[in-house]
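pasting the structure only:
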């Protein structure tokens, strides 16, 4: 998990950083005020933030309220010397509330809870976007180091099978998802087209078909230089599709 640690006390912050690293997670940024924490979250897109409450300029509760306004806020764990802020922490949707000095076991349990919560959130998004509950979804949900990302279908060039996952090539890069090519093809039959047993494409980016040596074919896309192999089985349908564009 990618974690931001925010505490205005250097020793307390260093202690949290050390424990986080000992548990095998990554500290992507440190901050000593709520304002710095918000900037770190926006730039690093962490999965979790460990947040003190009593800090100068902007306290932890105010910081949490601002973070909640982000499109993909990190999971929030308060680490503080004051137990009277537990109710405020709950109102800020914190998933953990640890009293200083937090020990390794307590922090590890809180991080485990955050991991499970992120997985549960992803499942809920998929349920909401499933064909049965919400026909015609316009996004694909993918879990990345930034958390759950929603990628617009109209920005996706193609999907290819990649071992246990499906690789999604979109305008801003590549992500992996758990959906199968068959599920995607059935759900988006009016937008996607299979060109190979391991590949389906977004029809709107279909450009032209190139004939290679030995009777092989490859597909070119509008907007990118990449190509995909086309199988003989799907060649007739693809030719018809190109003629109808």
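Received the coordinates, thanks. Please read all numbers here as calculations on a predicted model, not as lab measurements. Residues are numbered from 1 along each chain as shown.

switch to C-alpha atoms for all contacts and neighbour counts from now on
Will do.

ok so residue 105 is a helix residue?
Yes. Residue 105 sits within a helix when classified using DSSP: H, G, I helix; E, B strand; the rest coil.

residues near it, how many?
11 (other C-alpha atoms under 10 Å).

same deal with residue 167?
21.

list the contacts for it?
159-161, 174-177 (C-alpha atoms under 8 Å, 6 or more residues apart in numbering).

quick one: the helices in the protein?
Secondary structure of the chain (DSSP state H): helices located at 10-22, 34-44, 60-67, 86-91, 104-129, 181-187, 235-244.

Using CSV, please lay out these together with distance to residue 168.
Below are the helices of the chain laid out as CSV (distance: least, C-alpha to C-alpha, whole Å):
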stretch, distance to residue 168
helix 10-22, 31
helix 34-44, 22
helix 60-67, 28
helix 86-91, 37
helix 104-129, 16
helix 181-187, 11
helix 235-244, 20
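
and the contacts of residue 167, which are buried?
Buried by 16 or more other C-alpha atoms under 10 Å: 159-161, 175-177, out of these.

that older thread, kindly reformat the contacts of residue 167 as CSV containing distance to residue 41.
Shown next, in CSV, are those (distance: C-alpha to C-alpha, whole Å):
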residue, distance to residue 41
159, 30
160, 32
161, 32
174, 22
175, 21
176, 23
177, 24
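
Select from those residues every entry located in strands.
Mapping these onto strands (DSSP state E) picks out 159-161, 174-177.

Closest one of those residues to residue 69?
Nearest to residue 69, judged by C-alpha to C-alpha, of the ones in strands among the contacts of residue 167 is residue 175 at 24.7 Å.

What sits closest to the closest one if chain neighbours are left out?
residue 168 (5.3 Å; C-alpha to C-alpha, 6 or more residues apart in numbering).

and that neighbour, how far is that from residue 99?
42 Å (C-alpha to C-alpha, to the nearest Å).

quick one, which of those two is more surrounded?
residue 168 (22 against 15).

The structure to be compared is supplied as follows:
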């Protein structure tokens, strides 16, 4: 990976320097820039590319949420992390697909957890780009006569792939059945990847699932794994008594919840027993916690 380019956006100079000092401990070779508000940050982002942006939310001029919306218009938007003293914007932040939401004063352990998540996302981007370049290279080496028959071959290949996927699905489903043979039994194990290794995770040890781009992150025992199953499909195979959907992109294991917090604006967040991540509960799912 090339040198990491980080932009820190905050209207407090001391806080910008403090965050840079903390990040420099884990990313000593990164390139750091800073801006005092969203307008100055957007000017920098339009002039050069960055990999990650750490931004406050409440700033004069263009605030952090407005900056996030503007970033999505860039050809290659950077990953975005919000750092703020207020938790009432957490739901809006995750709806805008922020990587993380850190509360001030910053906790170093929590920041390191965020850094690991960023590194995973960046690695996904690198892997996807490498795969695309490799595919383009292979296609460029194919004879033109072979390319002319590609549509027919693709149709045949797709049919075979669909058949193989169906066989794999049938095999996985059979493996996940309980001893009594109940085909609707909830998942007991999940195959998930961490870097270049596939792990078999006990579902009862998972803290939460988080939808991210084309993947779903599985937070288990303090580590973040990746699966390709969409969270809406995954939910259908989880025990609804053990796992609750709390947001359109989040499913949490009930036994992992330490406490529920609500602010004066009615926004609800969950604090977990074994993970520093605070999970936002959308209003559509808050009734779950009023009934229990």
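Cool, got the structure. Just so we're clear, the structure is a prediction, and the values are computed from it rather than from any experiment.

With both chains overlaid, what TM-score comes out?
Comparison of the two superposed chains (TM-score structural alignment, normalised by the length of the first structure) gives a TM-score of 0.52, and 140 aligned residues with a C-alpha RMSD of 2.3 Å.

ok, of the contacts of residue 167 of the first structure, which one's closest to residue 8 of the first structure?
residue 175 (35.8 Å).

surely the closest one meets residue 169?
Yes. Here residue 175 of the first structure lies in contact with residue 169, judged by C-alpha atoms under 8 Å, at a distance of 6.9 Å.

So what does residue 85 of the second structure match up with in the first structure?
Residue 85 of the second structure maps onto residue 81 in the first structure, with residues paired by TM-score structural alignment.

distance of the closest residue to that match other than its chain neighbours from residue 87 of the first structure?
Leaving out its chain neighbours, the residue that sits closest to residue 81 of the first structure by C-alpha to C-alpha, 6+ apart is residue 100, at 4.9 Å. Distance, residue 100 of the first structure to residue 87 of the first structure, by C-alpha to C-alpha: 17 Å.

Next: residue 74 of the first structure.
For residue 74 of the first structure, the distance to residue 87 of the first structure equals 20 Å [C-alpha to C-alpha].

Between these two, point out the one with more neighbours.
residue 74 (25 against 12).

quick one: contacts for residue 71 of the second structure?
Neighbour list for residue 71 of the second structure: 42, 77-78 [criterion: C-alpha under 8 Å, 6+ apart].

Now flag whichever of those is closest to residue 227 of the second structure.
residue 78 (22.4 Å).

Does the closest one touch residue 54 like I think?
No. With contact defined as C-alpha under 8 Å, residue 78 of the second structure does not reach residue 54; the gap is 10.1 Å.

Columns distance to residue 113 of the first structure on top of the buried ones among the contacts of residue 167 of the first structure, output as JSON lines?
Below are these laid out as JSON lines (distance: C-alpha to C-alpha, whole Å):
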{"residue": "159", "distance to residue 113 of the first structure": "32"}
{"residue": "160", "distance to residue 113 of the first structure": "33"}
{"residue": "161", "distance to residue 113 of the first structure": "31"}
{"residue": "175", "distance to residue 113 of the first structure": "25"}
{"residue": "176", "distance to residue 113 of the first structure": "23"}
{"residue": "177", "distance to residue 113 of the first structure": "22"}
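
now, which of those residues sits nearest residue 117 of the first structure?
The shortest approach to residue 117 of the first structure among these belongs to residue 177, at 18.1 Å (C-alpha to C-alpha).

Please give me every residue in contact with the closest one.
141-143, 165-168.

Give the closest residue to the alignment partner in the first structure of residue 102 of the second structure in space, chain neighbours not counted.
Counting by TM-score structural alignment, residue 102 of the second structure lines up with residue 98 in the first structure. Leaving aside its chain neighbours, residue 98 of the first structure sits nearest to residue 79 (4.7 Å; criterion: C-alpha to C-alpha, 6+ apart).

for that neighbour, what are its contacts?
Residues near residue 79 of the first structure by C-alpha under 8 Å, 6+ apart: 50-53, 97-100, 102.

Go again with 10 Å.
5-7, 12, 16, 49-53, 60, 96-102, 107 (C-alpha atoms under 10 Å, 6 or more residues apart in numbering).

Just the buried residues from the residues you listed, in ChimeraX please.
Listed next is the ChimeraX selection for buried residues among the contacts of residue 79 of the first structure, using 16+ other C-alpha under 10 Å:
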select :5,6,7,12,16,49,50,51,52,53,60,96,97,98,102,107
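
wait, isn't residue 53 of the first structure in contact with residue 9?
No. Applying C-alpha atoms under 10 Å as the test, residue 53 of the first structure and residue 9 come out as separate, 11.3 Å apart.

any shared contact partners between those two?
Listed as contacting both residue 53 of the first structure and residue 9 by C-alpha under 10 Å, 6+ apart are residue 33.

quick one: buried residues of stretch 146-165 of the second structure?
Of the residues in stretch 146-165 of the second structure, none count as buried by neighbour count, 16+ other C-alpha under 10 Å.

residues making contact with that stretch?
Under C-alpha under 10 Å, 6+ apart, the answer for stretch 146-165 of the second structure is 139-140, 144, 166-171.

closest to residue 215 of the second structure among those?
Once C-alpha to C-alpha is applied, the member of the contacts of stretch 146-165 of the second structure that ends up nearest residue 215 of the second structure is residue 169, at 18.3 Å.

tell me, how many neighbours does the closest one end up with?
Residue 169 of the second structure is flanked by 12 other residues according to other C-alpha under 10 Å.

what span of the first structure lines up against the helix or strand hosting it?
Remark: residue 169 of the second structure resides in helix 150-176, with elements defined by DSSP states H and E. When the first structure is aligned by TM-score structural alignment, helix 150-176 of the second structure has no counterpart there.
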